[in-house]
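Colleague: okay, sequence plus prediction incoming.
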Amino acid sequence: MVRALFDLRSVAVIGASGNPHKLGYTIVQNLVQYHFRGAIYPISLHAQTILGIKTYTRVSEVPRDIDLAVIAVPGEAVPPVLRECVRKAIPLVIVISAGFKESGESGASREQELREIIAGSSTRLLGPNCLGLIDAASSLNASFAASFPAYEPISFISQSGALGTSFLDWIGTNHIGLHYFVSLGNKADLDENYFLERLRDDRLIACYLEDIKDGRRFLQLGQQYNCRRPAIVLKAGRSEVAAEAIRSHTGALAGGYPLTKAALQQYGYIVVETIGDLFHTLKAFAWLPLPTFNRVAIVSNAGGAAVVASDTLIEKGLELADLSPATQDVLRQLLPRTASIHNPVDVIGDALSERYLQAMETVLQEEDVSSLLVILTPQVMTEIEKTAAYIGAMKKHGKPIVAAFIGGTLVEKGLKLLAEKKVPAYHFPETAIDVLAAMTWYAGYRQRTAYNLPTPPLKSPYYEQHHAAIDELYQQARALNLSSLPQTSVDEIARRYHIAIPESYVCRQVDQAVLCVRSSIGYPCVLKIVAPTLLHRSDIGAVITSINNEIELREAYYRLEALMREHQIVDGAICVQKYVAGGIPLIVGATRDDNFGTILLFGSGGIYAELLGDVVRRVAPLERGAMLDMILETHIAPILKGVRGQQPIDLQRIIDILTAIQYLMQDYDFIQSIDINPLLASPQNICAVDIKIALHPQCETPL
């Protein structure tokens, strides 16, 4: 651990300047202006003193130990300066300078040189290409940011320095303090995981990240600390498509931003979608207690706004609290006849501040109310500032309260007063509801048993008996330079891991298919092309179902042969399969993500799987209870449980399939992904009609 991070006694600024327009001057000025408590050593080749402080020409000339060095010299000059810092045994170096991997190949090479310079030393590096570091507890502003916050145990970790400057300005305006601001820059050495672990005792963490360097570690830190304190994450890159998306249905559905969001939420991170969401959500978590459940009361002087807010609230997974008859009786006595005594409570347009106060006091004493949303519109009679003051006084009830003052100039003083009272207030109810939903979600995460990262057994119960045979199948595929296992191998693996599949045979001639159907499969049957390079059979009509006799079988076989020639499918064969009648089409799968490890996927299947997007993703390994939660989160879950007199599907049998897939991914590193689509589920049968197993491109030998 870098002692200097939390016990700074001295800072050297390399590239310090007497020119007020240079970064080297700004950094020294920030250290002086905000009263850094330790020694300051400006390193400059030109100035004798800077802001009255003696300078040195090299860090090696400084007669004392240095805890932190801030480098603000041109990018090409950084490597020799960093070498000198390593020789001086400076524990922490911040490289403000740009001109590294963000600038192209030569910059990337220079950044790699920085890593090589510090390798094996006691020096750690923050940056390069970063804004710097702020520690309000130590009065340290080792950055070129113009703002300095008051101390509060809240920290912000940002991969964007420019966003950091906006954040610092915003928290000052909103009366929010800060402990650490960390600008990560290019993350040549220190990354978000390093700081998340060392800032674990702060009350609240917020992050803006463009990539996550070690996803598995990021999840482990979430598992360790997110039950104790909230961590809000804005992850850029929602439109990115995973590089391996074309490998299988599961690859396309499991990768990219949806996977990142699902993984982070699985381990308690509060994921937001916009910069505004990040700032607004942080404000709510900084100022409010957590709700105990999801039932919200609304008090408003505008009926229309309250109705729209109610719709939004329900869409976000919250509920309108039920007001008891006793509470309604009190409201009936306090409010005009035209007011609504039900939730949402409409105090009507002529409400003065006292009427707001009476309504708020009454609903906050209701046991069924966990949170309160107050909506105000600036009508002629409205006492905006007095109402804001009363809203602030309602914090005594210990329940989260948010406000929406809808308007412009007329409501600004009220919004400012609410900020001073530390009540999150917004221009629109939707924003207030979003932050309530985020807080309620996080409170639920803390209340339920959080998903663990359980340590799986080294091998599954099936491994010892079957690994030799499956390893042989893999070696055969590799010898043929295949990217996925042939259908016969896939079927054998499925049987060995107790995944039910229809009876099927791969045929090289039409007479062979006729014989298989006549002697074993029977009619009706299915013919389909199987080929490692063919991922979406339905796109080219490569599946023919409901074949009822030999004439239809021969016609279908010849049609598929012509199709293979037309599309130049040189690695294909034709599979004849027993027809499986009925069943709900599902997709079940797994893939290896470079960052988060094995990902399990479940959802609505069939040819519309990717279009509908009704899938849930989880980072493996999972216990059976977590797999059940996956299933129940999908839109298709109510149908699986039985609707309109239909028999329910045995969900435990679906969990058996998910478990088998998890076992296979655990047992065999050479498997890149497993894709079952469709898995046909009926009350009588669970059958994997189509399975693909893609091979890991870099795995040369099985485990």
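Modeller: That came through, no problem.

Colleague: from here on, just use CA atoms for contacts and neighbour counts.
Modeller: Will do.

Colleague: and Ala637, how far from Asn174?
Modeller: Separation of Ala637 from Asn174 (Cα to Cα, to the nearest Å) stands at 43 Å.

Colleague: do Leu680 as well
Modeller: 54 Å.

Colleague: also Asp277?
Modeller: Distance, Asp277 to Asn174, using Cα to Cα: 15 Å.

Colleague: who has more neighbours out of the two?
Modeller: Asp277 (18 against 15; other Cα atoms under 10 Å).

Colleague: contacts for stretch 353-368?
Modeller: 295, 297, 299, 321-324, 327, 330-331, 334-335, 345, 347, 369, 372, 382-384, 386-387, 390-391, 394, 397, 399 (Cα atoms under 8 Å, 6 or more residues apart in numbering).

Colleague: go ahead and flag the most central residue of the protein.
Modeller: With distances taken as Cα atoms, centre = their mean, the chain has Lys261 as the residue nearest its mean C-alpha position (2.6 Å).

Colleague: SS state for that residue?
Modeller: helix (DSSP: H, G, I helix; E, B strand; the rest coil).

Colleague: is it true that it touches Val272?
Modeller: No. With contacts counted by Cα atoms under 8 Å, Lys261 stays clear of Val272, the gap being 9.1 Å.

Colleague: pasting the second one now:
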Amino acid sequence: MIESFFTPKKIAVIGASRDPHKLGYGVIRNLLKYNFKGNIYPVNRSATEILNLPCYPSIDELPEGIDLGVVVVPAVHVPKVIQQCGEKRIKTAIVVSGGFSETGEDGRELEKRLKESANKYGIRIIGPNCIGSIDTHTPVNTTFVVGMPEQGGIGFISQSGAMVAAVIDWARGAGVGFSRIVSLGNQMDVTETEMIELIGNDRQTEVITAYAEGISDGRKFLNISEKISRKKPFVILKGGQSEKGAEAVSSHTGALSGSKEAYSAAFRKSGVLEARTMEEMFDWARALAWQPLPKGKRVAVLTNAGGPAILAVDALEKAGLELADLTQTTRDYLKSRLPKAASSKNPVDVLAGSGPATYTLALEALLTDETVDAVVVIQAPQDWFLPASLAEVVGETAGLHKKPVIASIMGKASVDEALNILHKRRVPNVAFPERAASILSAMVQRKDWLNSVSEQPGKSSSHLPPDTDRLLANNNFEELVEAYGIHLPPQQTVTTEQDLIEAAKKVGYPVVLKLLSPNHSHKSDIGGVITNISDENELINGWNRFIDIAKSNNIEMSGALVQKMLQNGQEVIIGMKRDEQFGPMVIFGTGGTDVELYKDVYTSLAPLSEQEAREMIESTIAGKKLKGWRNLRQADIDSVINALINMSHLAVNHPEITELEINPLYVLKDGEGSFAIDVRGVDNR
């Protein structure tokens, strides 16, 4: 039914106006100006016609069969108008009017009444407080904003009407074509996820883009977005990524996994590419719609100037891409055909005096080279030839190969014709070459995600150990993680000095002594952790020191933990946290006492596949150290991968656990395993 927002046959504009300065006039103007081929029915009790269209004094007097109503009346009248639409069997409506939940308590009450009216009659509503919808292929433009983008393959969904207005104006000047555009406003009814599914299944849409300030239903978003991402690229710009939600958490895990990390983890899980700016989002969208995906990260740079090439190379490296190491055959070929002073190594510099013919042979050679996955073509402004002539040969040559080509014909005033040519050839152009690195990085991310889709995480329910209810009833998080295959070092809890001495003998010196208290979890902050205890005298002194610490800090000492002292390993943190929107998340990063200082962490949604766990490790400084760094030996990374996967199953299986962290997980050298040194959790029951 919501397809009618983009392919209506009969539209009623309720609140249509003869005043060119009012929104109700703008909607009628756009429907006519941009060639809507269906019937338009203005509703205005005071007018007989608007823009030569006969008016209807009321909704009741409209003809039957209207499939979309556009409502532009004062907010206070909207619930009644929607009721009248229901009585007229109009099943979809766009409520442009503002003055609802975005204005405060009175507005929220009004929006509640509006929703009740819509629900009573089964009317699907976009808005309120929105701009409307556009389909360039139908065509239909229900907005009041001046302008209509060219036909194209980019769909755009926005929770901000101002963003839609800006994109419409920008698209007209940039020559970028769109398929469908929609402003969702307050999302009282139709949500961003429903629109993602609708536009994602539209055959004219090649790439979906979205500006979102929030997600209405996190799990549904994940499900729909992943299905759509398998079929076509989806790029999102998330606004309002506040960290305030982390202030009330009680563990490092919570503090390190705020809303920003949760959203980013959700986007990665579902194959959604997360842009940092509007410019970046539409740079990516054009390239993803127009160009094939690269097979790898190896990039060749073709230029006529050294400075722009250096900027491009710097940006490529920062984006995690690589300069292609050209084959000797390619270098010999280029050396024999380029000017004598030109560079036949990557980046290939044909020099300022070279023309389109030289660019052609060089680009053809690079695209043919088996070591090259993508090419960036740069042309700095010069006086030897028109940029349009270069655009012709770049577009033609790129079209003969199945490798992405990103152009950077630099400048503004002199390149309009060149840009038109490149756009017709479906080759994206950026004004400055650094932007090409961001584009290619996004394309590589897309390729990697598609390659990883075949590896799915195992079902967490099949990893549920026995007797977990008893462990959770006693808040025994240490034994719980051990039940999930995350090993603990030899250790023993004691409550008396005699038990302490016996435990140390059993565990074996050297040992670590940890103060246990039911009302203080950060032991190291108050001196409640003593390491490398080598004999009984040190052990008893440590016990007595804990008694003094408990008294001076006014905390209860319930005993101590005697733990085998592990040595020559590395400290990392692994943990889980439950996000309100997206459910259980797992974190990995640098552990120990400085974990919150460095904030070297990576967050993923549970459950994890082996590849996702490996990506978490490889994306952090902690992971680079585990591979071996300077004087550090390679650590047992496989054991960390297993610990992360097991932690993810634990997170899925036990929704009653709000937070759980192992800090540190002590990782020994390759083949010797990893051990949970300190385990803390929060049970919300």
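Modeller: Arrived safely. Since we're looking at a predicted model, the values are computed, not measured.

Colleague: care to give me the TM-score?
Modeller: Between these two chains, after superposing, the TM-score reads 0.91 (TM-score structural alignment, normalised by the length of structure 2); 679 aligned residues with a Cα RMSD of 2.8 Å.

Colleague: circling back: among the contacts of stretch 353-368 of structure 1, name the buried ones.
Modeller: Buried residues within these, defined by neighbour count using 16 or more other Cα atoms under 10 Å: 295, 297, 299, 321-323, 327, 331, 334-335, 345, 347, 369, 372, 382-384, 386-387, 390-391, 394, 399.

Colleague: just the ones of these in strands?
Modeller: 295, 297, 299, 345, 372 (DSSP state E).

Colleague: now the residues you listed in CSV, with distance to Ile587 of structure 1?
Modeller: Output for those, formatted as CSV (distance: Cα to Cα, whole Å):
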residue, distance to Ile587 of structure 1
Arg295, 34
Ala297, 40
Val299, 44
Val345, 45
Leu372, 41
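
Colleague: quick one: buried residues of stretch 69-80 of structure 2?
Modeller: 69-73, 75-76, 78-79.

Colleague: where do the helices sit along the stretch 401-550 of structure 2?
Modeller: Counting by DSSP state H, counting those that start in this stretch, the stretch 401-550 of structure 2 has helices at residues 416-424, 434-452, 468-473, 477-483, 497-507, 536-552.

Colleague: by contact count, what packs against the first one?
Modeller: Under the contact criterion of 3 or more Cα pairs under 8 Å, 6 or more residues apart in numbering; DSSP states H and E, helix 416-424 of structure 2 touches helix 387-398.

Colleague: gap between the aligned partner of Pro289 of structure 1 in structure 2 and Leu422 of structure 2?
Modeller: Applying TM-score structural alignment, one finds that Pro289 of structure 1 aligns to Pro292 in structure 2. Using Cα to Cα, we find Pro292 of structure 2 at a distance of 15 Å from Leu422 of structure 2.

Colleague: between the two, which has more neighbouring residues?
Modeller: Counted by other Cα under 10 Å, Pro292 of structure 2 and Leu422 do not tie: Leu422 has more neighbours, with 23 against 16.

Colleague: dump the residue contacts of Arg180 of structure 2.
Modeller: 6, 133-136, 154-156, 199, 205.

Colleague: so Val93 of structure 1 touches Ile71, yeah?
Modeller: Yes. Counting by Cα under 8 Å, Ile71 is a contact partner of Val93 of structure 1 at 7.3 Å.

Colleague: any idea how far Leu237 of structure 2 is from the closest residue to Lys669 of structure 2 other than its chain neighbours?
Modeller: Distances taken as Cα to Cα, 6 or more residues apart in numbering place Ala635 nearest to Lys669 of structure 2, at 4.0 Å, with adjacent residues excluded. Look at Ala635 of structure 2 and Leu237 of structure 2: by Cα to Cα, they are 37 Å apart.

Colleague: what's Thr209 of structure 2 aligned with over in structure 1?
Modeller: Mapped onto structure 1 by TM-score structural alignment, Thr209 of structure 2 lines up with Ala206.

Colleague: re earlier: Gly528 of structure 2: which of the buried residues of stretch 69-80 of structure 2 is nearest?
Modeller: Nearest to Gly528 of structure 2 among those is Ala75, at 61.4 Å by Cα to Cα.

Colleague: quick one: that closest one and Phe100 touch, right?
Modeller: Yes. With contact defined as Cα under 8 Å, Ala75 of structure 2 counts as touching Phe100 (7.0 Å).

Colleague: what is the neighbour count of the residue nearest to Lys669 of structure 2?
Modeller: 25.

Colleague: and the gap between Leu335 of structure 1 and Gly304 of structure 1?
Modeller: 18 Å.

Colleague: what does Val619 of structure 1 give?
Modeller: With the distance defined as Cα to Cα, Val619 of structure 1 ends up 43 Å from Gly304 of structure 1.

Colleague: the more surrounded of these two?
Modeller: Using other Cα under 10 Å as the criterion, Val619 of structure 1 and Gly304 rank with Val619 on top: 26 against 11.

Colleague: how about the more buried one, what's its partner in structure 2?
Modeller: Alignment note (TM-score structural alignment): Val619 of structure 1 maps to Leu605 of structure 2.

Colleague: what sits against Ile501 of structure 1?
Modeller: Contact analysis of Ile501 of structure 1 by Cα under 8 Å, 6+ apart lists 491, 494-495, 687-689.

Colleague: just the buried subset of these, please.
Modeller: By neighbour count, with 16+ other Cα under 10 Å, the contacts of Ile501 of structure 1 hold 491, 494, 687-689 as buried.

Colleague: dump the residues you listed to JSON lines, plus distance to Tyr257 of structure 1.
Modeller: Below are those laid out as JSON lines (distance: Cα to Cα, whole Å):
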{"residue": "Asp491", "distance to Tyr257 of structure 1": "32"}
{"residue": "Ala494", "distance to Tyr257 of structure 1": "30"}
{"residue": "Cys687", "distance to Tyr257 of structure 1": "31"}
{"residue": "Ala688", "distance to Tyr257 of structure 1": "28"}
{"residue": "Val689", "distance to Tyr257 of structure 1": "29"}
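
Colleague: from those residues, which two are the most distant?
Modeller: With Cα to Cα as the measure, no two of those lie farther apart than Asp491 and Cys687, at 12.2 Å.
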